[in-house]
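Following is a predicted model, sequence given first.
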Amino acid sequence: YVFVNTGEDTFVVAEKRLQDVAKELSWLDYEIVASKPGAAFEDERFEHPVYDDKETVAILADFVSMEDGTGIVHIAPGHGEEDYLVWEEKELDFPMMIDDGGRFTEQAGFLAGVFYADANDMVLDLLTKKGKLLHKGMVTHSYPHCWRCHNPVIFRALSQWFIDVDLYRDEALGALKEVQWIPTGSDVRIGDMVKSRPDWCLSRQRIWGVPIPSIKCSHCGRSILDPRVVRNVAAAVRKEGSNIWYSEPLETFLPAKMECPDCGSKDFDKEYDILDVWFDSGVSHYAVLEQYDGMRWPADLYLEGYDQHRGWFQTSLLTAVPLRGQAPFKTVLSHGFVLDESGRAMSKSLGNVIDPSDVVSKVGADVLRLALLMSDYTADIQVGQNILNQASEIYKKIRNTFRFMEGNLFDFQSTEQVPFEEMKPLDRWILGLWTDMKRKLSSAFDNYEFYSFVSIFHSFCVKELSSIYLDAIKSRLYLKKPDSEERRSAQTALKIMATEFPVLIAPILTFTAEEMWQALVSRGLVMEKSVYFSDWPDSAFSLTEEESSFWENALLLREKANEQMEKLRQDKIIGHSLDASVIVYGSGTDFLSHSEWAEFLVVSSAQIKNEGKEWDLEVEKALGVKCARCWRVREDVGLDAEYPDICGECLDDITG
């Protein structure tokens, strides 16, 4: 810092700021007459620029900027956190000269009773008259405003009630390790916050809220939070509600012979600070779990947005650990927020808000639920018309898959169910895959991975069910005798899957699941009145190693058959797959019969050559005439004069 003589006065300025200050103040001829390091000014006393009867003291602070100003700033420890902290290090007292109404108190002398914002001009006028104002100007900068009325706020350092978090910070951090955190890694997020958080300021100066039952000594002004008073107020609140603190006289809550611990006075006044609302929510685990029958502490699950690592999750932890020594939850799941398709937050000003009620009115609540659960909800989710359209298509596929299965059970009774051991190989195969799919889905739900529903359940509906199994068994369902063994075997598989289908989708498609269930109730296929009265399905069907190995190879042959048939279509040799026949080669391929291979591959006929180690397949144009009933190309069409346009197998089905 340098001492600068301008000819009229000598000023102290930071050396780095001298040129800018001289230019701003039009110092054309000045001289540096001395210099001194900033640290040398510490604790020196100076005349107060406003009050002639007061002094001020110099202190050091690392927030003083060398980018603007003089390198010397005034501080107001009662009105700013940084100022307060550096002043506190000096252990100096300071007056609070602004009251609750924003007006200066009597301590402010000539400013007493003046609203703080109106005092600026009065102070500038005084400094001008005293010849101490060299320059004034306006600075534009960010400043906090009231969220409600949007006026600028003023900070005041006031006495408050705090929880000393340091007393149990380590214990709270230890409790976090006993909790399951979803998604993985969110424990680190909240752990870092608990490590660095300051003491918890519990009191607020608001008009309405849950009162802190503290009292103030009328004689010495000490604020007192006496356990006896707290218990008396708590008992009254339990009966009458929290307004009892405001409506009843203080004497109602004071114990006998209550005295101030400092001065011994017996005269007290109520204080009207309220509790931080985060304390209200933070003790909800006590208020709910310990007050109602059927509840137990701690909670199984806390569920909220990831912003609550700083809020509800943390305040719940900090109210539980001091009294119980553990967290109030076993599992904490945090989710992201809904954004538009471009990843922007939704707002009316941007015009990108999607009203859930509008979506529900157009496509239904279940499509909206599905759209939200298609993505990993632990991060922010982007939602828009394209995503809703995708969800609608997925929903339709799931719904139509069930409709096909349920519709083909119109003549099936549970008493006609075929034992698993006696079912046709293809029906056993699909039930084995159904069991595997259920295990995966159950595991995903157990781990709250609801976004896996589409990749597990919907994919199964599209691939294994619709594209393979349901397509293959249509001939059995539509063409075989109603009570034939082949048809009842397929219907048994459909019945098992159809009655479990609504239960599996219920966590996601809640209304559709109930609608499906009622369709099953009307057919007499289920007993419970609602899907939500049913148990999670525990049926399990296992294939032998031989079966599993066979179907693994058979699916590869199916892919090869489809490739060859597609080439024949392109060459205009066949139109539909039923225009083709196949020859299957390989040892073990006779696990299926000729007709079962034809059904599985959806072709007119199949030959089996059970020889050679390598499985292979040839597709060719089927020989014969198209049957009018089954549409297969067969060489035995027209053998019966009475039914000249159907094949022998269909003839057996309708006459046998």
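Noted; the coordinates are in hand. Since the structure is predicted, the reported quantities are computational estimates derived from the model, not experimental observations.

From now on I want contacts and neighbour counts done on CA atoms only, so please keep to that.
Will do.

Show the contacting residues for Tyr395.
Residues in contact with Tyr395 (Cα atoms under 8 Å, 6 or more residues apart in numbering) are Val367, Leu370.

wait, I meant Lys397
Remark: with contacts taken as Cα under 8 Å, 6+ apart, Lys397 is in contact with His458, Cys461, Val462.

burial of the second one, as a residue count?
The burial count assigned to Cys461 is 23, neighbours taken as other Cα atoms under 10 Å.

ok, now the last one?
Counted by other Cα under 10 Å, the residues lying close to Val462 total 15.

which SS state does the spatially closest residue to it that is not a sequence neighbour fall under?
Sequence neighbours aside, Lys397 is the residue nearest to Val462 in space, at 7.3 Å (criterion: Cα to Cα, 6 or more residues apart in numbering). Classification of Lys397 using DSSP: H, G, I helix; E, B strand; the rest coil returns helix.

quick revisit: Throw the contacts of Lys397 into JSON lines and include distance to Phe155, thanks.
Supplementary listing: the contacts of Lys397 in JSON lines, determined by distance: Cα to Cα, whole Å:
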{"residue": "His458", "distance to Phe155": "56"}
{"residue": "Cys461", "distance to Phe155": "61"}
{"residue": "Val462", "distance to Phe155": "62"}
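
Next one for the comparison:
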Amino acid sequence: MNDAPQDASTAAPATGSAVDWRGTVFLPRTPFPMKGDLPKREPGWLERWEQQGLRDRLRAQSAGLPKFVLHDGPPYANGPLHIGHALNKILKDVINRAAQMSGRDANYVPGWDCHGLPIEWKVEEEYRNPKGKYKGGVDKDQVPILDFRAECRAYAAHWLNVQREEFGRLGVLGDWQHPYATMDFSSEATIAGEIGKFLLNGSLYRGLRPVMWSPVEKTALADAEIEYHDHTSPTLHARFPVLRSPVEEALGADVVIWTTTPWTMPANRAVAYGEEIDYALIHVDTVAEGSLLRVGDNLIVALPLVESFCRDTGLEAHSIRRVLKGAELAGTVLAHPLRGWAGGEGGYDFDVPMLPGEFVTADAGTGFVHIAPSHGEDDFALGRQFGLPVPETVADDGTYTVQAPGFTGIHVFKAHEPVWAAMEATGRLAAKGSLRHSYPHSWRSKKPVIFRATPQWFIAMDDGNQIRAKALDALAVTHFVPEVGRNRITSMVAARPDWCISRQRAWGVPIPVFVNKTTSEPLRDPEVLERVTAAFREEGADAWYKPGAAARFLGNGRNPDDYEQVMDIVDVWFESGSTHAFTLTPERDLPFPADLYLEGSDQHRGWFHSSLLESIGTRGIAPFKALLTHGFTLDETGRKMSKSLGNVTAPQEVTKKYGADILRLWVMNADTTEDQRIGPRILEQTAELYRRLRNTLRWLLGNLDGFTEAERVEHAALPELERWVLHRLSELDARIRRAVETYDWSGVVPEIHAFCATDLSAFYFDVRKDSLYCDAADSDRRRAARTVLDALHRCLTTWLAPVLPFTAEEAWLARFPSEDGSVHLQRFPDLPPEWRDDSLAAKWAKVRAERGLITQLLEADRREGRIGSSLQASVQLGASGEAAELLSPAIWEEVLIVSQVTVAAPPPLEGSMAAAADEALLATTAVAPGTKCARCWRVLEEVGTARHADLCLRCDAAVG
């Protein structure tokens, strides 16, 4: 059989029977309907749990139990939930509920990230919207900052409430009335205090260095705010004339560089070479038509790249005058390619030194790297090593400043044409082109970003606080699910630069620092910090922007005119990274560190990363003991979801059509460590999987009708088949407890489903239908079966409760009705160790294998019309076959669901209809001799020998 047995499979009387025996058959009876009707019923369960005070009862019931803390990574409060939110929160809820039902106190506190640029943008859009409440007539920069922040707060509060309702509809159990939010006054005060800890311990400093900068958003960005997209960049081959060099042959030659950022050329201050690279001094003999090179030119490029250089520049023929090692170029001085350009007004007439760079390779370009210290990590580091200037050539909006003479006001993304033209005018343009490549973009605006050196606030990774070293040590003892996450975040921490935590925006927690205007040193005064945090706790971070704030916080002993009040806000990743500081607290009765952080795999560079650094820097330990990552959600064909593609699956629509339990089942039926796919076809498959689970629960409930403890049979007295089912339960119990311990639920729900569909519905239920329906109520076999059904119901409803909270509640209360009862107040059953019986399991694996072979014979008989059902058949097992040795004939009759099994020596009985091909089996089938029992439908020769002429002896005794 495929699913749960049909209710009326053996209920009808035999044809011609004088008595209708259906009323004597124990047919399943339960109020648990076959149709879940989840979209209509689930809201009622939510209301019931609310009225019951289920969460508060769980907290009271859990008092004194070991704590389990899954600290919630905050979603962003700026729109309705998407399917990734649903996946994340459902997985968290399953792990929390399972921990609770395993005997832990799992108090889940949800949270929200409420500050930052996306909300600012939405508010600014409202200012610009001609149909909005401001009629498009408000310039954001003219709005008082406190008014602007109030608009942002209101926007975030609205979406926080919307998302709270949507998460609750998914059945996620948590402290929804007391969540944390980064914009809570108490949270803002704590965030400011956490910044202050880095200020006081000396790790916070202001420095000039390149950071990822968004010209559109006019702010620095964190690595976690960057995504990569294909982008076409203009390219440039530029010639740097050699002015002085210890290599005599190089005099009069040009060193050629290649770059995909022509806009950085005004900021060039050096050229880097690789000391071990072989460079060729080549003489131009002939060039292709249109080439910018000239016959007679002498150029220096890396020897391995000469061929590609010729192709890129149109150089047809050349001769190599000399090959030299890069180290020989030490001391060489070049001229800037724009030297002498009339438009530059002498602004590029400085010398350009050649410097050794370990990062230089001969993989692409020319083997030389032009160095713009303002616009690259390697460039900046090399410039600092050799004392190069760091010109501020680009403003915060991406346009050139006066420090880029001849280009002032031009946007850098439109600068390649004028830069090409200027270099062509000086004769220093060797080639121009374009390249399609992966390029960093802001994940918010989707626009390209640049590296730009600006004064920013940083947290040092390698000062006396040793954040990097301590973080790496902490990761070494962290439990990872999956394990591959360990290498990912470890390599990121090992290679990352100092942490830039400042942002040039308005909606967030300000960096509460004052800088002495004379010394340029930040003020490190605990009393000032205490006044700031106390004010934030009472008034919110708005206190920083109120008139007289500097005097208020500095105190009477200092003149505000002597100090710069820093107006940058802190990076939102610092905010979310410090959520442990205001959530895992004694006030919430949540211990630090958390047992588990759980987010998408992109958070190795995001929330996991910032939380680790923040906690290490302030407390010296990681805020988590384990990290679990899940994949991303794609459509059915494996594409990223997009409104423009029309392939978005919204969780709200899924719950409306199918119910939350179907969405939860979709999450837990997949390997969440990998990317997951969802769409109409997959959801329909999930709904079918749900129906099978539901039918299993329904059949159990129906056949447990009226079960009492008086019926229970001790384990030692159970038949082998029942003990095998209990063994399977013990195996699943171990699997589930391992998932609870390791947080790895991959494969657990598929195993439960396979158990229900294959072990139960297609085997055990099929075999035991006859006993449950037709045996006498007090028969040992029926009592044993119902004893096992009781264990199955208790195990399956509790095991499924974390995954299918609505359905499991319904299935529990259908058997144990109670006004204040709930499956979610139960624990997972403690299964006796004697239920585990591996030798018995091995035997019954053979039984089922033999059964499968014999069933094929019976199916062939049915197809060819020799029998209608298996009860019309008899089976003869060869005495020397393995099957005959496994079970007695009477047990084989039960297992095969046939009316007669005999054991005889081969050859098979004359008249047999089929023979098994497996020589070890030696089984044949035939039409069973005798008459069909009107009650159980078995075909037996004993029918007609009892009081009731149309019944077998068993049924005759059962009806009394």
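Received it, and whenever you're ready, just let me know what you need. Here the structure is a predicted model, which is why all the values come from computation and not from measurement.

thinking again about what came up before, can you find the partner of the residue nearest to Val462 of structure 1 in structure 2?
Under the alignment (TM-score structural alignment), Lys397 of structure 1 pairs with Arg692 of structure 2.

same question, Phe533 of structure 1
Under the alignment defined by TM-score structural alignment, Phe533 of structure 1 corresponds to Leu825 in structure 2.

Quickly note the distance from the residue nearest to Val462 of structure 1 to Arg403 of structure 1.
The spacing between Lys397 of structure 1 and Arg403 of structure 1, counted by Cα to Cα, to the nearest Å, is 10 Å.

picking that back up, give me the neighbour count for the match of Phe533 of structure 1.
Counted with other Cα under 10 Å, the burial measure for Leu825 of structure 2 works out to 16 neighbours.

likewise Pro889 of structure 2?
Taking other Cα under 10 Å as the neighbour definition, Pro889 of structure 2 ends up with a count of 19.

who touches it in this structure?
Gln900, Val901, Thr902, Val903.

again with Lys216 of structure 1
When contacts are counted by Cα under 8 Å, 6+ apart, Lys216 of structure 1 is found next to Arg222, Ser223, Ile224, Phe268, Asp269, Lys270, Glu271.

Check the alignment and tell me where the fourth one lands in structure 2.
Using TM-score structural alignment, the equivalent of Phe268 of structure 1 in structure 2 is Tyr563.

From what I see, that match and Val513 are in contact.
No - with contacts counted by Cα atoms under 8 Å, Tyr563 of structure 2 stays clear of Val513, the gap being 9.6 Å.

State whether Arg476 of structure 1 and Ser489 are indeed in contact, as I suppose.
No - between Arg476 of structure 1 and Ser489 there is no contact under Cα under 8 Å: 9.5 Å.

neighbour count winner among those two?
Taking neighbours as other Cα under 10 Å, Arg476 of structure 1 and Ser489 compare with Ser489 leading, 26 against 19.

Assign a three-state SS to the equivalent of that one over in structure 2, would you?
In structure 2, the residue paired with Ser489 of structure 1 according to TM-score structural alignment is Ala784. For Ala784 of structure 2, the secondary-structure state derived from three-state DSSP is helix.

again, but for His237 of structure 2
His237 of structure 2 - assigned by three-state DSSP - is strand.

close enough to count as contact, it and Asp254?
No - because the distance of 11.4 Å does not satisfy Cα under 8 Å, His237 of structure 2 is recorded as not touching Asp254.

what ranges do the helices span in the stretch 351-500 of structure 1?
Secondary structure of the stretch 351-500 of structure 1 (DSSP state H, counting those that start in this stretch): helices located at 356-363, 365-373, 385-407, 425-446, 452-453, 459-460, 471-479, 485-505.

just those helices: most buried one?
Ranked by mean neighbour count, these are led by helix 485-505 with a mean of 22 (mean count of other Cα atoms under 10 Å).

Now do that helix: which elements does it pack against?
When contacts are defined as 3 or more Cα pairs under 8 Å, 6 or more residues apart in numbering; DSSP states H and E, helix 485-505 of structure 1 sits against helix 385-407, helix 425-446, helix 471-479, helix 510-522.

Can I get these in TSV including distance to Pro152 of structure 1?
Below are those laid out as TSV (distance: least, Cα to Cα, whole Å):
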stretch	distance to Pro152 of structure 1
helix 385-407	40
helix 425-446	49
helix 471-479	69
helix 510-522	48
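
Nearest to Phe329 of structure 1, out of those?
helix 425-446 (16.7 Å; Cα to Cα).

Let me know the angle separating the closest one from helix 471-479.
Between helix 425-446 of structure 1 and helix 471-479, the angle formed by their directions is 120 degrees, by axes from the mean of the first three to the mean of the last three Cα atoms, to 10 degrees.
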